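**Student:** Give the three-dimensional model of this entry:
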Amino acid sequence: MRLTRWIARIKAALGGRRESALTINDAHVRSGVEIEALIATLRQQAPDMRRGANVSLTDLGVDDAFVPALVSTTRDTDAYFRASAIHALADYDLRQHPQAESAVLHALTHDTEADVRAAAVLTLGMQSEAVAHAHLPACLQALKDPSAEVRREAVQVLGRWSSAPVVAALRARLHLDTDVDVRIWAIQALARCDTANAMADLFAATADLDGSVRAAALDALCECLDREDTTLRDLLLAALSDPVPEVRRQAAQGLRFGPPQVLPALLAVANDPEPRVRLEVVIALGWQRDAQAVDAIAARVFDEADEEVRYYAVSSLGEQHDARATQHLITAFQTPALGQRVRVGALWALGDSGDAAALPILLAALGDADAEIRAQAATSISNLHRGSHADAEQALPALTQALRDDDEDVREQAARALVAVCTLPALHALLSGLHEHNSAARQALQRAIAAREEEEAAAAERTGLGTVHYE
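**Tutor:** Next comes the predicted model:
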């Protein structure tokens, strides 16, 4: 009867009802029969159906009673079951199960299928540090496996440990391996486990014949070195002219927080033929916050074919805090051909610009036919004048009208904007003046006022001023 229940549970999982099947609470003692039943049921499925069902040998959970069956399955004639059993054993402490440990090691060194050997490396890497270190020689040997798949897993596992043999082996993979992904993963592993001693190897990898490897090396160097490092800066500047777009993209990203000296080089590649590169360049130019960059960024708004680049360009304009940038953003919002996302982005950037000249266009946008535009306009007004009540009188009529909007999000954002630009006494007066039939508007404003009062009370408590009272 118990076996029947488990077969039903397995079939439910195979039928796509895994969540409900796996929540069954059985109080009986677990038995190896359960895992055997799962394997038997999977064996009845065609290979494509079996994999498509997304059912694994871990679906029954972890229990010592399953170990003997899993160990036996590591010698199955079907590589799918051997790999599945090895993966399932990763959830067990191999120190407590010597037979399982031997099975994993045997699979790593003797199995004819790369998938199974790769699973064995991964299983060893998922063990506790003490267990994993005990099998360091086996993982190091896996770096010489004829299959790139196995070598990749070995590199990933070894990158978690820092020791002289590991670093030496990873450096060898970086310089000698014929597989691009192995070299890339070796770069990432070296950057994690021995940055200081691997620096020369990372610099050397920026001259790799494969562009993806060069890009990975630049990324690792940016993570490891200070952006003020002149050697790294010169390397990134030179990489802006690399023939591979991914390298140029990584170089532009690395220069994102560069000193003013990198501005001419960024301006020179602002029209790169690859959209991904232009995207990173426009972000880097935004971080420069230099008046010389404004027109180059604006060109990526109005002359750009890629919407993603246009969107980030308006964001970068908002970071310039420049009067010309504000005018470009106003024009962008008023140009429907640029696309909805870009126009909404332009409104967001106007709120981020800190330029009071943006307020009239934001107030006008509160009357736009599109609810998303109206909501963003209210948010931007809040961001533009948070904590400043100088323009409350100018903004109050339009925001009060938006508080009665048919769209709930617009009402909520308008209420928050009112809280940002008005004093609390003025807000309470406004709330009192709202008619009872405007219940949605009243509720939105009440929530915003309550949030503001909670923030101020918390701030007063932090500074030791006690409770704040309003007349």
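**Student:** CA atoms for contacts and neighbours, from now on please.
**Tutor:** Noted.
**Student:** Was I right to think Val121 contacts Val157?
**Tutor:** Yes. Using CA atoms under 8 Å, Val121 is in contact with Val157, at 7.4 Å.
**Student:** Overlap of the contact sets of these two?
**Tutor:** Cys139 (CA atoms under 8 Å, 6 or more residues apart in numbering).
**Student:** Pick out whichever of the two has more residues nearby.
**Tutor:** Legend: neighbour count by other CA atoms under 10 Å for Val121 and Val157, higher for Val121 (34 against 21).
**Student:** Tell me the spacing between that one and Asp201.
**Tutor:** Distance check for Val121 against Asp201: by CA to CA, to the nearest Å, it reads 25 Å.
**Student:** likewise Leu363?
**Tutor:** Distance of Leu363 to Asp201, computed by CA to CA: 56 Å.
**Student:** which strands and helices sit next to the host helix or strand of Ala417?
**Tutor:** If you go by DSSP states H and E, Ala417 is part of helix 408-421. Counting contacts by 3 or more CA pairs under 8 Å, 6 or more residues apart in numbering; DSSP states H and E, helix 408-421 is packed against helix 371-384, helix 392-402, helix 439-463.
**Student:** Number of residues surrounding Pro360?
**Tutor:** By the criterion of other CA under 10 Å, Pro360 has 12 neighbours.
**Student:** And it, how close does it get to Val410?
**Tutor:** Taking CA to CA, one finds Pro360 at 18 Å from Val410.
**Student:** what's the answer for Ala325, then?
**Tutor:** The gap separating Ala325 from Val410 is 26 Å, by CA to CA.
**Student:** for comparison, sequence B:
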Amino acid sequence: MTRDRVQKGTLKLGGGCFKLYGAIALVGALVWACGPDPDRAYSEAISCLMALASDSSRPDVQGDAALALGRLKEPSALALLKAGFQSGQEDMAFKSAQALGELGGAEAAAALREALPGVRNPFVRAQVVVCLHRLGDDSAIPQLEAALADTTDPLRRASAASALGKVGRVSAISHLIRILETDMDFVPRSSAGVALGLLKDASAVPVLAKALREDPEEVVRIAAAESLARFGGPFAVSVLEEAFIHQTNYQLRKTLIPCLVEAKGGEAIFPALRAMFARTGNTVERSLAAEALGRLGDRGAVPLLKGVLQADTDDVVKLAAGEALGRLGEAPAMLATVHGTLVGHNNDSFQRRAAEILADYPDKPALNTFKRLLAWGENPEIRALSARGIGRNGDRSGLVPLEKALENDQDENVRLAAVGALGDMPQGDARGILSKALAGKDQTADIRAAAARALRLRNDPDALRPLFKALGDADARVRLEAALGVIQVTKGINLEKAVTSDR
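**Tutor:** This is a model prediction of the structure:
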């Protein structure tokens, strides 16, 4: 009797245990289905960044992790950033200094101030002064002004000029003008030209105009043009317009186009641009003119561009005219011609150019061509561009060809392009494919890192689980991208620019 009761009791207890363990398992499954706890995930991501910022075996990742911790103003990172600043590695020292400036606070400022006398690299030294300025300490700025007079070291002059522009040191304008006008080395002249644009003092405009017209070095003329664009105004615009018409350096003239866009100029040279485009015989000149007409918004050039698109024999110029028409809101007029080049031209360079243009337009015939070229194209560059075009189009029918390219293409650049394109697809549609690539042991580290980055930039809350899991990846770059992704998903902090150095 007693034994029966004990046995019955044991059976009841056993059934209760089974139910209890089953309930625990069910709760665990539900927790996993919902994803990791956001606070725990964020804490793990910070720990991951701390570990990466301590690991000197991957200096590229180490510096980026340090920058992210500074941007997050993570107080526990102070000692680590101080150590990185004093590590002796130039890139890590530069990024750690920037991170300390982002972190802020009296201790970060003291660390920078105390270490400054021992910094020998002129660019790191200048960065420390800039960071101290951002923290409210301008005591070291006179050292930069003194460095402008150092005739023995052009890099010291260049770094000082750049830093003085960043800190807004108006009192240095006369020194910067002197550097731009008289320095024998083009590196300080270029840095002075950029700095004068940041300071935006009107006295610098005639000097920048002279540098654009007369300096023998292309890099200095480009710096002067970009600074004039920041000033804007009738005089600066007229100088930029004049330079575009009369300069002969192709790269400089190409740079002048966005400068004129920024300065809201270009209208005065529309007739000259149309004449340049209409002249036959010089493909480079005509293509450059077409680009300028499109980007500067000359609607009056539309008939001319359409005529060339239909009748000209120069395929390079026709593609340039097509792109200009697209910029001017005349996409239907150019799609058929550019698509025909993509489909039928036997020259890879023309096909590549056509693919670059069409990638920006959600055109159904182009989408179908991109799918075909991604699957069967012989040139990997064109396959990669086709993947990009499919992603930008955003049509769900592109998911399957992109997934197949990611799994099967023999060229890693094409697979990377497919990952980037999947990141451009509508929210949720590509998450599973990207998560699989991120977790895939048969994928390269570059593919896994690209997948983590694509999931991060989508800002998709449902991507938290695969990103959290990737914090344990074997590759440092993958862990960095995963940590940044977890932080963005859990806290809404976009750290895309946090790993961009001031350098």
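**Student:** neighbour count winner among Leu363 and Asp201 of the first structure?
**Tutor:** Ranked by neighbour count (other CA under 10 Å), Leu363 of the first structure and Asp201 place Leu363 first, with 22 against 17.
**Student:** For the more buried one, pull up the helix or strand it's in.
**Tutor:** Under the assignment here (DSSP H and E), Leu363 of the first structure is part of helix 359-365.
**Student:** And the contacts of that helix?
**Tutor:** Here helix 359-365 of the first structure has contacts from 330, 347, 373-374, 377-378, 380-381, 384, 395, 398-399, using CA under 8 Å, 6+ apart.
**Student:** Which of those are buried, as a PyMOL select command?
**Tutor:** In PyMOL, a selection of the buried entries from these looks like this (16 or more other CA atoms under 10 Å):
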select buried, resi 330+347+373+374+377+378+380+381+384+395+398+399
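**Student:** export the contacts of helix 359-365 of the first structure to TSV and tack on distance to Arg43 of the first structure?
**Tutor:** Below are the contacts of helix 359-365 of the first structure laid out as TSV (distance: CA to CA, whole Å):
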residue	distance to Arg43 of the first structure
Ile330	64
Leu347	58
Ile373	56
Arg374	58
Ala377	60
Ala378	60
Ser380	60
Ile381	63
Leu384	64
Ala395	70
Ala398	68
Leu399	66
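**Student:** which among the contacts of helix 359-365 of the first structure gets closest to Ile39 of the first structure?
**Tutor:** Ile373 (55.9 Å; CA to CA).
**Student:** gap between that closest one and Asp352 of the first structure?
**Tutor:** Going from Ile373 of the first structure to Asp352 of the first structure by CA to CA gives 16 Å.
**Student:** Check which residues of stretch 166-174 of the second structure are buried.
**Tutor:** Neighbour counts over stretch 166-174 of the second structure (16+ other CA under 10 Å) mark 166-169, 172-173 as buried.
**Student:** now Leu148 of the second structure, nearest residue through space, not along the chain?
**Tutor:** Using CA to CA, 6 or more residues apart in numbering and skipping the chain neighbours, the partner closest in space to Leu148 of the second structure is Arg157 (4.6 Å).
**Student:** Now the helix holding Leu363 of the first structure: buried residues?
**Tutor:** 359, 362-363, 365.
**Student:** What of stretch 295-303 of the second structure?
**Tutor:** 295-298, 301-302.
**Student:** Show me what His175 of the second structure lines up with in the first structure.
**Tutor:** Aligned counterpart of His175 of the second structure in the first structure: Ala103 (TM-score structural alignment).
**Student:** Just the element for its match, please.
**Tutor:** Element membership for Ala103 of the first structure, per DSSP H and E: helix 98-110.
**Student:** helix or strand right after that helix?
**Tutor:** Downstream of helix 98-110 of the first structure (by DSSP H and E), the next one is helix 114-125.
**Student:** Who are the packing partners of the next helix or strand after that following helix?
**Tutor:** Moving toward the C-terminus from helix 114-125 of the first structure, the next helix or strand (DSSP H and E) is helix 129-134. Packing partners of helix 129-134 of the first structure (3+ CA pairs under 8 Å, 6+ apart): helix 114-125.
**Student:** residues in the second structure matched by the helix it packs on, start to end?
**Tutor:** Using TM-score structural alignment, helix 114-125 of the first structure lines up with residues 186-197 of the second structure.
**Student:** neighbours around the residue nearest to Leu148 of the second structure, how many?
**Tutor:** Arg157 of the second structure has 30 neighbours, counted by other CA under 10 Å.
**Student:** same question, Val31 of the second structure
**Tutor:** The burial count for Val31 of the second structure: 12, using other CA under 10 Å.
**Student:** Ok, Ala191 of the first structure next?
**Tutor:** Count around Ala191 of the first structure with other CA under 10 Å applied: 22.
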